[in-house]
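K.L.:
Below is the sequence, then the predicted model.
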Amino acid sequence: MNINAKPARRFANHVNGQDQDGRQGETFESINPTTGAAFGRFVESSPADVDAAVQAARAAFDGPWRKLSPTRRGRLLMRWGDLIADNAEKIATIETEQNGKLIAEMRIQARLVQDWLYYFGGLADKIEGRVVPLDRTSVLNYTVNEPLGVVAAIIPWNSPTFLTIMTVAPALAAGNTVVIKPSEVTSASAIELARLAEQAGIPAGVINVVTGGRAAGEALVDHPAVAKVSFTGSDGAGRAIAARAGQRLVSCMLELGGKSANIVFDDADLDQVEAGVLAGIFAAAGQTCIAGSRAYFQKGIYDRLVGRLIERANKIKLGDPLKADTQMGPVATAAQLAKDESMVARAVEDGAKVLVGGQRRRVEGLDDGFFYAPTILGNTKPDAFIMQNEVFGPVLCVTPFESEEEVLALANGTRFGLAAGLWTADLRRAHLMARGLQAGTVWINTYRAMAFNSPFGGFKNSGIGRLNGAEAIQSFLQTKSVWCELSRDVQDPFVLKA
């Protein structure tokens, strides 16, 4: 037992501008993955707690939020972004203490969301309809884009603030209100974001937070007043959520898993490649949907590049993610650590060779932390379980290839299609490969890049819809067609006109 461990903090739901304890009094505990000690205790929300949050969101949608002009709503979003940036250090610290990712990355994400809120705040008053030139010239027909109502945002643990804002910013800019259910692993930052929103002047009830596990999520998806569900997480959970929402004919925005290919041709700059491949899989301990977990190296450089990666992987410093010199923190949960172990063990049984890592790592002074060594596997077959399923840990599978046709077939040979990277000096080949890759994002001579104004989402089983960019706001709108007869002529009701 760590006698220096801090007592677990207590957190309430945030509904209609107020902290609210659960009606049934049930709570759950989250764990700091770096130390293995308790981080905080949160409300295990019941259906009644979820209903209170949805009702608050619906009242805000029908009341103060709808009465604001789009321009005013947009300016409030911008002010919210300013406050989040001002509190980035606090937000980053509580997220690192919950998910074990590097403080530097969490800090950057907490600051970057200001750009997202400025972008979507600026789009709020640029949602326009159009006049349709009908053949019936006596009729004025125009379209209006209107918000849906209450949006449920179910957020994962790996980048909680960043992914919350990616969902919530376009939803609010479109005029909706939201109920956020964060992951049980990282619930604290969502509560902080809701409080800051109200400090920015966003009316109470526009943003509500309920914490809890599967039961709370199901109650939110099933609630009759929820007009849309936005979910980021695994493809298995996404299927279950889409099926439940489909029973009510409610649409979903799904950003799901990936098994992204990182392709390197023999004319690529190996210094750039080394940095890009490492960042793509180890920088966040592999805990990102866009992790470049399948690496394909052309045979002329395969041995040399693999050797460089092994050397670098052996030198990666694991430790406390709150310290500046730590290069990789723990994985977020004990369950994720066990998954990393079991998937690597299964890969070895299937014939893979561990080139480096492949086991838990003990870090001095953090004996109870959830650390797993940076791992590289060779000799993995294309149909092996580890090549077809997301690990969500620091595990890289490397495979040699000869031709463009061969590697394109290998890269596309999974049910996922979230992202892909390719490295080459031949721009003709780069663009032809980008055209052939079945992925929602393709990076050329870079990896793991994202921007507020560039759409993001997956092909195949990696999701439905797009976040970021102007496309995102359309996901949270519905189109109304308005017909107005301008003529005073009386039409015979029994004579139809074309």
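P.N.:
Received, thanks. In this text, all values refer to a predicted model and were calculated from it rather than measured experimentally.
K.L.:
CA only for contacts and neighbour counts going forward, please
P.N.:
Noted.
K.L.:
quick one: the strands in the stretch 251-400 of the chain?
P.N.:
251-255, 261-264, 294-298, 353-356, 375-378, 395-401 (DSSP state E, counting those that start in this stretch).
K.L.:
Just say which of the ones you listed is most tucked in.
P.N.:
By mean neighbour count, with neighbours taken as mean count of other Cα atoms under 10 Å, strand 261-264 ranks first of the strands of the stretch 251-400 of the chain at a mean of 29.
K.L.:
can you pull out the strands in the stretch 1-150 of the chain?
P.N.:
9-10, 13-15, 18-20, 27-31, 38-43, 131-132, 139-147, 150-154.
K.L.:
Select, out of these, the one closest to N314.
P.N.:
N314 sits nearest to strand 27-31 of all the strands of the stretch 1-150 of the chain, at 27.8 Å, using Cα to Cα.
K.L.:
Out of the strands of the stretch 251-400 of the chain, the one nearest Q336 is which?
P.N.:
Short answer: strand 395-401, nearest of these by Cα to Cα, at 12.2 Å.
K.L.:
Show me what the closest one packs onto, helices and strands only.
P.N.:
Here strand 395-401 touches strand 294-298, helix 299-315, strand 375-378, going by 3 or more Cα pairs under 8 Å, 6 or more residues apart in numbering; DSSP states H and E.
K.L.:
Now do it against strand 294-298, angle only.
P.N.:
For strand 395-401 against strand 294-298, the angle by axes from the mean of the first three to the mean of the last three Cα atoms, to 10 degrees is 30 degrees.
K.L.:
tell me what the next helix or strand after strand 395-401 is packed against?
P.N.:
Using DSSP states H and E, the helix or strand that follows strand 395-401 in sequence is helix 404-411. Packing contacts for helix 404-411, counted by 3+ Cα pairs under 8 Å, 6+ apart, involve helix 427-436.
K.L.:
on that earlier part again, format the helices and strands packed on strand 395-401 as CSV; extra columns: distance to L254.
P.N.:
Formatted as CSV, the helices and strands packed on strand 395-401 follow (distance: least, Cα to Cα, whole Å):
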stretch, distance to L254
strand 294-298, 23
helix 299-315, 33
strand 375-378, 29
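K.L.:
here comes the other one, which I'd like you to weigh against the first:
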Amino acid sequence: MKDMTNELPDGRLFVGGVWEEGHGAPITSVFSHDGSENMTFNGASREDGERAIARAKAAQADPAWRDMLPHERAKILHRIADGIEANIPRISRLQSRDTGKTLTETAALAASAVGTFRYFAAVLETSDDALTTRRGGFLTASVHEPIGVVGAITPWNSPIASDAQKLAPALAAGNAVVLKPSSWSPLVALELARIVDEAGLPKGLLSVLPGAGREIGNLIVEHADIGRIAFTGGTDTGRRLGEQAGRKLMPISLELGGKSPTIVFEDADQDLAVAGILFGIFSSSGQSCIAGSRLFVQRSIYDVFVAKLVEATKALRVGDPFADGTQVAPLINHEHREAVEAYIEGARGEGGEILCGGKRLSGAEYDKGAYLEPTIIAGLPNDAKTCREEIFGPVLVVLPFDTEEDVIAQGNDNEYGLACGIWTRDFPRAWRVGGAIRAGTVWINTYKQFSISTPFGGDGASGIGREKGREGLRVWQRQKGIYCDLTGQPHPWAGVTR
């Protein structure tokens, strides 16, 4: 079902709870399967952003929201979750048109957003402040309060799931949120705004402003009334935003890129490993920060295992994201495909051997789309550019290793530290290697599995801070200590007597 004329947003932005025409540069959403245009509308201007932040500040300060009891805020989060769940078919179709992802994946992303809002509603109702241990004649407490107005900047590769991962805890914490989705995939965030609005969130507490990063992104980071930022995206942009936040002394979390190693030991269940590796790198067409893009295979099984992996890769079904059984869909757009192709050509120049893929698909179904064959490259050293930089496409490099110490050294020889996959039947070894690899997430005998209850984030060039989990609520709040005298007596230092 690709004709969605009646399901597209109307082109207005959600500016501080009001649906308004944007005043920024036009944004065009394209269906990357065939290059057809979904719609064009005006993005947000800096003035739109200023207006959204002013409305957010007023709404967050309103006692109706500021003083709302946690269980009442939780009811709103549950209504948002219900609204998303009721609209999963529409959301998944819209997101497939906007990103080129398969319907199976976009439905899973929408379902993930449902779970995220419900989880943080539950966390909100069960997160208690605390009386701290008394150290004198006073009662002491640790309490948490909203930050105020906060910003969220989300990527094009996983709309609604990434949006929910930031919006749900930020709203649960009592904040107002200004969300900037990517201009490459803006439609689902606007649909989410409609659902949130219909769920009864007080006006002004949410804005959704797709627009140019140099305008809206910079405004969100620099504005004096924004008290915290969460960003998911590229490492170079993350570094720049971190510098801007540092000048404001504003907390920021950055979930950035990755060049994640997957490791196959000689005792691994090879069928299990092949399936997990294929999913880890070629699902989402490789457009995933946690993609397992560096594969290390123990030398004793290298030839046999890689041959099996290549054969399985060639059998993957590449095609229309709306077709049943499609496993690998087109890339987000033709521009991004060209960037990925440049890495493949660079690998050839570095002496890499293309074991499979490496070129565009051709034929009536593919000629107009942003399709690229799933690609496996061998013969490169770990310090080659192709092995060091994030490609963000369906490209896997394979390298041999000899010992546990060897693969730990190679795995860590990279600026990124986001994820790692380990395939072995030897659990103590998996535990040792998982502990030694620098990564925010380690999967053992599986890959690319997520739980909203488990913290997620990266180290090094993969970012700072964590999202998800119970502590994912607290990062959106300020902690305050309160002291209350119990003696009723003047402080002796003052020399005051009754």
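P.N.:
The structure has been received and is ready for your questions. All values derive from a computational prediction rather than experimental measurement.
K.L.:
circling back to that earlier point, as JSON lines, the strands of the stretch 251-400 of structure 1 with distance to G329 of structure 1 would be great.
P.N.:
Shown next, in JSON lines, are these (distance: least, Cα to Cα, whole Å):
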{"stretch": "strand 251-255", "distance to G329 of structure 1": "25"}
{"stretch": "strand 261-264", "distance to G329 of structure 1": "23"}
{"stretch": "strand 294-298", "distance to G329 of structure 1": "21"}
{"stretch": "strand 353-356", "distance to G329 of structure 1": "18"}
{"stretch": "strand 375-378", "distance to G329 of structure 1": "14"}
{"stretch": "strand 395-401", "distance to G329 of structure 1": "14"}
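K.L.:
Which of those sits closest to A12 of structure 1?
P.N.:
Counting by Cα to Cα, A12 of structure 1 lies closest to strand 251-255 out of those; the figure is 27.2 Å.
K.L.:
separation between the spatially most central residue of structure 1 and G413 of structure 1?
P.N.:
Nearest to the geometric centre of structure 1 sits L163, at 4.5 Å (Cα atoms, centre = their mean). Separation of L163 of structure 1 from G413 of structure 1 (Cα to Cα, to the nearest Å): 28 Å.
K.L.:
remind me, longest helix of structure 1?
P.N.:
The longest helix of structure 1 (DSSP state H) is helix 103-123.
K.L.:
tell me the contacts of the residue nearest to A470 of structure 1 when sequence neighbours are not counted?
P.N.:
Spatial nearest neighbour of A470 of structure 1, chain neighbours left out: N453 (6.8 Å); criterion: Cα to Cα, 6 or more residues apart in numbering. When contacts are counted by Cα atoms under 8 Å, 6 or more residues apart in numbering, N453 of structure 1 touches Y119, N468, G469, A470.
K.L.:
tell me which element the last one falls in.
P.N.:
Element membership of A470 of structure 1, judged by DSSP H and E, is helix 469-474.
K.L.:
relative to strand 139-147, how tilted is the helix or strand that that helix is followed by?
P.N.:
Using DSSP H and E, the next helix or strand after helix 469-474 of structure 1 towards the C-terminus is strand 477-485. Taking the same axes, to 10 degrees, one finds strand 477-485 of structure 1 and strand 139-147 inclined to each other by 160 degrees.
K.L.:
Could you give the separation of strand 477-485 of structure 1 from the chain centroid?
P.N.:
Offset of strand 477-485 of structure 1 from its chain centre (Cα atoms, centre = their mean, to the nearest Å): 33 Å.
K.L.:
Distance check, A275 of structure 2 against R73 of structure 2.
P.N.:
42 Å.
K.L.:
again, but for Q477 of structure 2
P.N.:
15 Å.
K.L.:
Would you format the strands of the stretch 1-150 of structure 1 as TSV with mean neighbour count and distance to A92 of structure 1 included?
P.N.:
Shown next, in TSV, are those (neighbours: other Cα atoms under 10 Å; distance: least, Cα to Cα, whole Å):
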stretch	mean neighbour count	distance to A92 of structure 1
strand 9-10	14	17
strand 13-15	27	20
strand 18-20	16	22
strand 27-31	19	16
strand 38-43	22	14
strand 131-132	13	46
strand 139-147	17	32
strand 150-154	27	20
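K.L.:
Tell me which of those approaches R304 of structure 1 most closely.
P.N.:
Comparison of the strands of the stretch 1-150 of structure 1 against R304 of structure 1 by Cα to Cα identifies strand 27-31 as nearest, at 40.6 Å.
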